Every structure is written in structure tokens, then in C-alpha cells.
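Asks: build me a model from this:
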Amino acid sequence: MFLSTVRGAAVLLGIAAFAVSCDANPASAPAADVSASSAASPSSQGATSKTPTAPGNGPAPSALPTEKVRDAFAGLQATLNDSCTPGNCAYFLGRVYDELHRMDRAMKADPKGPGHFPEPISLIAKLDTELDGDHAFDNLKKHQPLLIDTRDKINLWMQGHPDDYR
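Replies: Alright, predicted model coming up:
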């Protein structure tokens, strides 16, 4: 919840900064036009979308900024109190998948090196082997027990390594 609040605040600050810069430039579009364009639906604003981005649809992993393990772990932990409910299952499973891979990227980029995180990286690799590159909802649903078990095992591993997330 904290991360989504921070992301939402960042989007609002960006919109406000854009609106201010447009107001300061008389050659730019009128403020009314700016607010109309910034009032796009939430799904068109990536940070507030509830639909997880499937790998390959966003920027290449190498183009993403390096994230700290503690921040990625906070995102993974945010899924612990959620579950696969009828109206939320696709979002939930996609989010768990995305958060696991966010952790994987952060651990591999960490200054301590990927060798510092052998078990979590191995668990994610095992999950990826089982998913066989298919992260569509039907396949995530089919492998839901493994997906959730992977998340829970990584959570327990990280709890035993507090120096990595504090």
C-alpha cells in the first residue's frame, strides 16, 4: 500500500509540475487542455494501473533502474495479505509474478552479488522453468500453488536475512 501511495503521489507531482511549466510558457497549450490530457483514465497511467505489465511489454530489464533489494522485498511483502478472489485473481497472480521477478532483478544487481541470494534466485528459476515462459493468467492459475509457495519461501528466507532489507 505504501508503494502504491508513493507511486500515486509521484504521478500527481509530475502532472502538477507539467501544468506549472505549461502555465509559465505562453506558447504552450492552455491550462484547461493540460488538465484534460492529464485526466486520462488510470489504466493509461502506468503507475496507477492495476494490470501487471507482462515481461516483454515494458522497457527491457536492462533499461530499468537498479532497485534495492529492500524496496523489491517490500513490494513482495505487500502481496502477503492478498489472495486470489474471483474479481481479483488475475491481478493478484500477475502481481505476485511481477514482484518475484522484481526481487530477482534486485538480488542479481545487488552489490553483494547474486551469490548472496542463492536460495531465492534458485526458487524463482525453478518457478520460471515450470511456467515455461508462459505468464498468462491461465498458466499462472494452473501453477498458483508453486507461485504462492515460491513467494512464501522467499519471504521466510528474507526474514532470516534482515540485513538485506533494513
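Asks: going forward, measure contacts between C-alpha atoms and count neighbours the same way
Replies: Will do.
Asks: okay, Arg70 and Asp164: tell me how far apart.
Replies: Computed with CA to CA, to the nearest Å, the distance linking Arg70 and Asp164 is 6 Å.
Asks: how many neighbours does Gln159 have?
Replies: Using other CA atoms under 10 Å as the criterion, Gln159 is surrounded by 12 other residues.
Asks: how far away is it from Pro120?
Replies: Applying CA to CA, one obtains 12 Å for the distance of Gln159 from Pro120.
Asks: report all helices and strands that whichever helix or strand Val6 is part of contacts.
Replies: Val6 belongs to helix 2-24 when assigned by DSSP states H and E. Other helices and strands packing on helix 2-24, by 3 or more CA pairs under 8 Å, 6 or more residues apart in numbering; DSSP states H and E, are helix 31-38.
Asks: how about the helix or strand that the helix it packs on is followed by: buried residues?
Replies: Past helix 31-38, further along toward the C-terminus, the next helix or strand under DSSP H and E is helix 69-77. By neighbour count on 16 or more other CA atoms under 10 Å, the buried set for helix 69-77 is Val69, Arg70, Asp71, Ala72, Phe73, Ala74, Gly75, Leu76, Gln77.
Asks: which residues are in contact with the third one?
Replies: If a contact means CA atoms under 8 Å, 6 or more residues apart in numbering, then Asp71 has Tyr165 as its contacts.
Asks: now with 10 Å?
Replies: With contacts defined as CA atoms under 10 Å, 6 or more residues apart in numbering, the neighbours of Asp71 are Leu3, Gln77, Arg102, Met103, Ala106, Tyr165, Arg166.
Asks: report the two of those separated the most.
Replies: In these, two members sit farther apart than any others by CA to CA. They are Arg102 and Arg166, at 17.4 Å.
Asks: please give the structure of this sequence too, so both can be compared:
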Amino acid sequence: MQIRRVRRTAITTAILAACLLSCSAGTDDTSGNAGTRDTSRSLSAPAPTDAAAQETAADNPTPAASPGPELVRDAFAGLQATLNDSCTPGSGDCAYFLGRVHEELMGIDAAMKADPKGPGHFPEPLAWMADLRTTLDGDTSTENLETHRTELIGVRDRINVWMQGHRDDYL
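Replies: So this is what the prediction gives:
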């Protein structure tokens, strides 16, 4: 039993080391393309070739990621992370904040549309975001986001309140 545990630890360590090495590789470039990264390398761990590694995988199956509510939950968490942030209109410090709020709103919009329950499960938030998209008219420049700051923040806040009343969608 102790030998199996040592083997598992050694194999797990080797796989993690390979993953970390592959993640950090690709920053050295001798082709003259400094600052670019080779994204063709795989970030996945090599397939186990040892019987003990295969046995470990059988003993510890990885649960399948379930699509759906986790996407909405994760998107909502990102949106909530903006609740305590703010900026002073016209001061120039709003570019990041308003851009982030817009990005988080578009993320939760996509998550709600992709949710297995269907977009009909989220009628109000999707309508608010559709209105916001119409208001912004495709212009996500800082100037336009600042012009429509009240609408942007208002949609964020309404979605937050709506989601608080639909806790089953993000717990």
C-alpha cells in the first residue's frame, strides 16, 4: 500500500512538473519575434505510460465539467466583483472600470444564452442587456461608455438584484 502511494505521488509530481514546464516554455524566441509566444505547444500533461499511473486515474476519476449553471455562476461572480468599484466621471480613471463592467455584462449575457435552461429562463436580464447594446450601438470606446455610464451601471445593478432573487442559478 505504501509503495502505491509513493508511486502515485511521484507520478503526480512528474505530471505537474511537465505541465508547469510546458506552461512556462515558449518565451525564448530566436526568430526575431520578441514578445510573441509560441501557442502551438500543448498545455496538457503527457498520457500516462505506466500501469500505476493508469491505475491512479482509475482510482481518482476526474468529474466531468457540467456546462450551464457554472457558466452563469462564474459570469455572475465576475460581475459582482465590480460592485464595490467605481470611478469619478470625467476624471480619466473610468476607462478600465467601465470597460470591465461592459465586459462582465457581455460575459453574463453569453452565459445566460448558453445555459441549458434556455434564454427564456433569464428574460429580464437579457432584455436589459439587449437595450444596453442598442444604446451603445456597438461603440465600446471609453468616451461612449462614459457617456452611457448611468445605463451601464444601472444594468449591472439590476442584474445583481435579479440574480439575488434567483439563487438557484448561481449556487
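Asks: higher neighbour count, Arg102 and Arg166 of structure 1?
Replies: With neighbours defined as other CA under 10 Å, Arg102 of structure 1 and Arg166 compare such that Arg102 has more, 21 against 8.
Asks: without its sequence neighbours, what residue ends up closest to the more buried one?
Replies: With CA to CA, 6 or more residues apart in numbering as the measure, Ala72 is the residue that lies nearest to Arg102 of structure 1, at 5.9 Å, once sequence neighbours are left out.
Asks: ok, that neighbour to Ala40 of structure 1 distance?
Replies: Applying CA to CA, the value for Ala72 of structure 1 to Ala40 of structure 1 is 28 Å.
Asks: same deal with Asp163 of structure 1?
Replies: Counting by CA to CA, the gap from Asp163 of structure 1 to Ala40 of structure 1 is 41 Å.
Asks: now do Phe18 of structure 1
Replies: In this structure, Phe18 of structure 1 and Ala40 of structure 1 are separated by 14 Å, where distance is defined by CA to CA.
Asks: ok, residues contacting stretch 152-164 of structure 1?
Replies: Applying CA under 10 Å, 6+ apart, the set of residues contacting stretch 152-164 of structure 1 from outside is 68-70, 73-74, 76-77, 79-80, 100, 103, 107, 110, 112, 116-117, 119-121, 123-124, 146, 148-151, 165.
Asks: if you set the cut-off to 6 Å instead, what comes out?
Replies: Under the contact criterion CA atoms under 6 Å, 6 or more residues apart in numbering, stretch 152-164 of structure 1 has outside partners Pro120.
Asks: where does it end up in structure 2?
Replies: Alignment note (TM-score structural alignment): stretch 152-164 of structure 1 is matched to residues 157-169 of structure 2.
Asks: how many residues are close by the closest residue to Val34 of structure 1 other than its chain neighbours?
Replies: If you skip the residues right next to it in sequence, Val34 of structure 1 has Ala19 as its closest partner in space, 6.3 Å away by CA to CA, 6+ apart. When counting by other CA under 10 Å, one arrives at 19 neighbours for Ala19 of structure 1.
Asks: so can I have TSV of the buried residues of helix 69-77 of structure 1 showing distance to Asn88 of structure 1?
Replies: Supplementary listing: these in TSV, determined by distance: CA to CA, whole Å:
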residue	distance to Asn88 of structure 1
Val69	27
Arg70	26
Asp71	24
Ala72	22
Phe73	22
Ala74	20
Gly75	17
Leu76	17
Gln77	17
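Asks: now, which of these sits nearest Ser35 of structure 1?
Replies: Distances from the buried residues of helix 69-77 of structure 1 to Ser35 of structure 1 were compared by CA to CA; the smallest belongs to Gly75, at 30.7 Å.
Asks: map that closest one across to structure 2 for me.
Replies: So Gly75 of structure 1 corresponds to Gly78, using TM-score structural alignment.
Asks: now for Cys94 of structure 2: which residues touch it?
Replies: Applying CA under 6 Å, 6+ apart, one finds that Cys94 of structure 2 lies in contact with Cys87.
Asks: ok, the equivalent of it over in structure 1 to Glu119 of structure 1 distance?
Replies: Residue correspondence, TM-score structural alignment: Cys94 of structure 2 in this structure matches Cys89 in structure 1. When CA to CA is applied, the distance between Cys89 of structure 1 and Glu119 of structure 1 equals 27 Å.
Asks: and what of Lys108 of structure 1?
Replies: Applying CA to CA, the value for Lys108 of structure 1 to Glu119 of structure 1 is 12 Å.
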